[in-house]
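Chemist: give the three-dimensional model of this entry:
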Amino acid sequence: MLCVKNLTGGYSVHQPVIHHISFEVQPSEIVGLIGLNGAGKSTTIKHILGLLSPQEGTVTLGGKTLAEDPVHFRSQVAFIPEAPQFYEELTLWEHMELTARAYQMKPDVFKKRAEHLLEVFRMKKVAKWFPNTFSKGMQQKIMILSAFLVQPSLLIVDEPFVGLDPLAIQALLEMLQDGKQQGMAILMSTHILGMAEKYCDRFVILHEGRTSLHGTLPEMRKQAEQPDASLEELFIGVARG
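Modeler: Now for the predicted structure:
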């Protein structure tokens, strides 16, 4: 599904943030993108989304780059950012309507999916409210609802649990599991390592813009020569050099 190959890039041609990063995300799996603040996680995600152009390497989705088929590429991807981004002039329901129109969703399909998601995330009563009256966790739910509404082939989530209450976290985890079972490819950046170890199939651990460890937990244990290490122990070992 998603193939990142030899990716080098950043915000300046003269000072790349990430260097020669390669990994894949296949259908029906969750890949955890792990690293300290400043390790290059968000920069990698921005390259995948097409917000930054690679200095070297390629990002392909279904074998094609964004430049080769921008409409198809973007129609297959949904993104849940760490910081909620919304239009103050639109209600929650109108945000979902806008998303549905952007992805050319049929009205009856939209209505069914939207009502189900509002029920799951306990947002039905505030569907006609404006987001500037919401708490941060409720604002984050706008991003989550919009992403799952389109049922993308590739879902990218960046620290999705920030600000969510325990029930919302559980609902999100269940939605991620359901998406995986339905064939969705999921790339998740998170600092909650215990949760990542439990729910992710494979991992990419970044350090100073480079891939330090990658693969399943047993594969990374072998790479680090630590046969009994947890994900947190492997991460701390990388972070401390």
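Chemist: please count neighbours and contacts with C-alpha atoms only from this point.
Modeler: Noted.
Chemist: buried stuff in the helix or strand that contains residue 168?
Modeler: Applying DSSP states H and E as the criterion places residue 168 in helix 166-181. Neighbour-count burial for helix 166-181 flags 168, 169, 171, 172, 173, 175, 176, 177, 179, 180 (criterion: 16 or more other C-alpha atoms under 10 Å).
Chemist: in this protein, which spans are strands?
Modeler: Assignment of strands within the chain using DSSP state E yields the ranges 2-9, 18-25, 29-35, 56-61, 64-65, 77-80, 154-158, 185-189, 202-207, 210-215.
Chemist: looking at the ones you listed, which is nearest to residue 140?
Modeler: With distances scored as C-alpha to C-alpha, the stretch of those nearest to residue 140 is strand 77-80 (8.4 Å).
Chemist: outside of the closest one, which residues touch it?
Modeler: For strand 77-80, the surrounding residues in contact (C-alpha atoms under 8 Å, 6 or more residues apart in numbering) are 143-144, 147-148, 150, 152-158, 160.
Chemist: the structure of the following sequence is requested for comparison with the preceding one:
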Amino acid sequence: MMDYGKEYSSPVLKVDIEEAGYEPGRPRIHDIHFQVAEGELLGLIGPNGAGKSTTIKTIMGLLKDAKAAVKISGNPPRYAYVPEQPVFYNDLTLWEHLDLAAAAFGLDDDHFKKQATRLLRKFGMEHVQDDLPGGFSKGMKQKMMLMIGFMSEPDIYIVDEPFIGLDPRATKDFLALLNLERQRGAGILMSTHVLDTAEKICDSFVLISEGRVITQGDLDDIRSSAGLPGASLFDCFDALI
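Modeler: Now for the predicted structure:
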């Protein structure tokens, strides 16, 4: 695991949120500060209603009632967002969705075809590349969202509950792709409730409850905060939250 206590010289994502919410004068989150380094996978965890989604929306600049400073590396800054709930156009095929994403990311045609073919094969979706996603299962729609996110090879991935709807093989393929992106230097911010998987794959964690950071750091830091040496992330989460 990475040493979260170390000051990284060039984080790919730096988040400083004083407060943010959906209505003026009614903030939902307060004093949330963290950063994601090159190649780091940071898990954003907390119970329902803790403020994880609000934090992600603030990072993406979607909330006008926010006092926050968010810095994404790159010129121009490039990030990919993979939402929890699939979003798609009913009249576009899977291949056309990938093509549209490639155009939005400014990928040339050769790069797009090579990347799309690789991702379709990796997720076992070649047989439905010309089908409309409205007829896909929930897991297949989630795979499509993941493939769209991976198309651009950005500096930072923001992934919201990626394991919902994925079967074990798709989960394994997704994690393998994440590892390749981390080796490339991409950072990953992942919101998830699947704590046993998070414990295995994340370098560090930010635990949020009632709109505030409860603790953050690597697993040993979390154990220290919970006063539970050697405990699982789940037990620490239970004790802290």
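Chemist: what TM-score do the two superposed chains give?
Modeler: Their TM-score after superposition, calculated using TM-score structural alignment, normalised by the length of the first structure, is reported as 0.92; 230 aligned residues with a C-alpha RMSD of 1.3 Å.
Chemist: still on that earlier bit, out of the contacts of strand 77-80 of the first structure, which end up buried?
Modeler: Burial of those was assessed by neighbour count (16+ other C-alpha under 10 Å); the buried members are 143-144, 147-148, 150, 152-158, 160.
Chemist: thinking again about what came up before, farthest pair in the buried residues of helix 166-181 of the first structure?
Modeler: For the buried residues of helix 166-181 of the first structure, the farthest-apart pair by C-alpha to C-alpha is 168 and 180; their separation is 18.2 Å.
Chemist: residue 90 of the second structure -> the first structure?
Modeler: When the structures are aligned by TM-score structural alignment, the residue of the first structure matched to residue 90 of the second structure is residue 88.
Chemist: quick one, what contacts residue 77 of the second structure?
Modeler: By C-alpha under 8 Å, 6+ apart, residue 77 of the second structure lies in contact with residue 155.
Chemist: do the same with residue 193 of the second structure
Modeler: Contacts of residue 193 of the second structure were listed using C-alpha under 8 Å, 6+ apart, and they are 45, 46, 47, 161.
Chemist: closest to residue 99 of the second structure among those?
Modeler: For residue 99 of the second structure, the nearest member of those is residue 161. The distance, counting by C-alpha to C-alpha, is 24.5 Å.
Chemist: against residue 146 of the first structure, how distant is the equivalent of that closest one over in the first structure?
Modeler: Alignment of residue 161 of the second structure against the first structure is given by TM-score structural alignment, with residue 159 as its counterpart. With distances defined as C-alpha to C-alpha, to the nearest Å, the gap from residue 159 of the first structure to residue 146 of the first structure amounts to 16 Å.
Chemist: between these two, which is the more surrounded one?
Modeler: Neighbours of residue 159 of the first structure and residue 146, each counted by other C-alpha atoms under 10 Å, are more numerous for residue 146; the result is 23 against 18.
Chemist: I figured the more buried one hits residue 96, correct?
Modeler: Yes. In this structure residue 146 of the first structure lies within contact range of residue 96 using C-alpha atoms under 8 Å: 5.6 Å.
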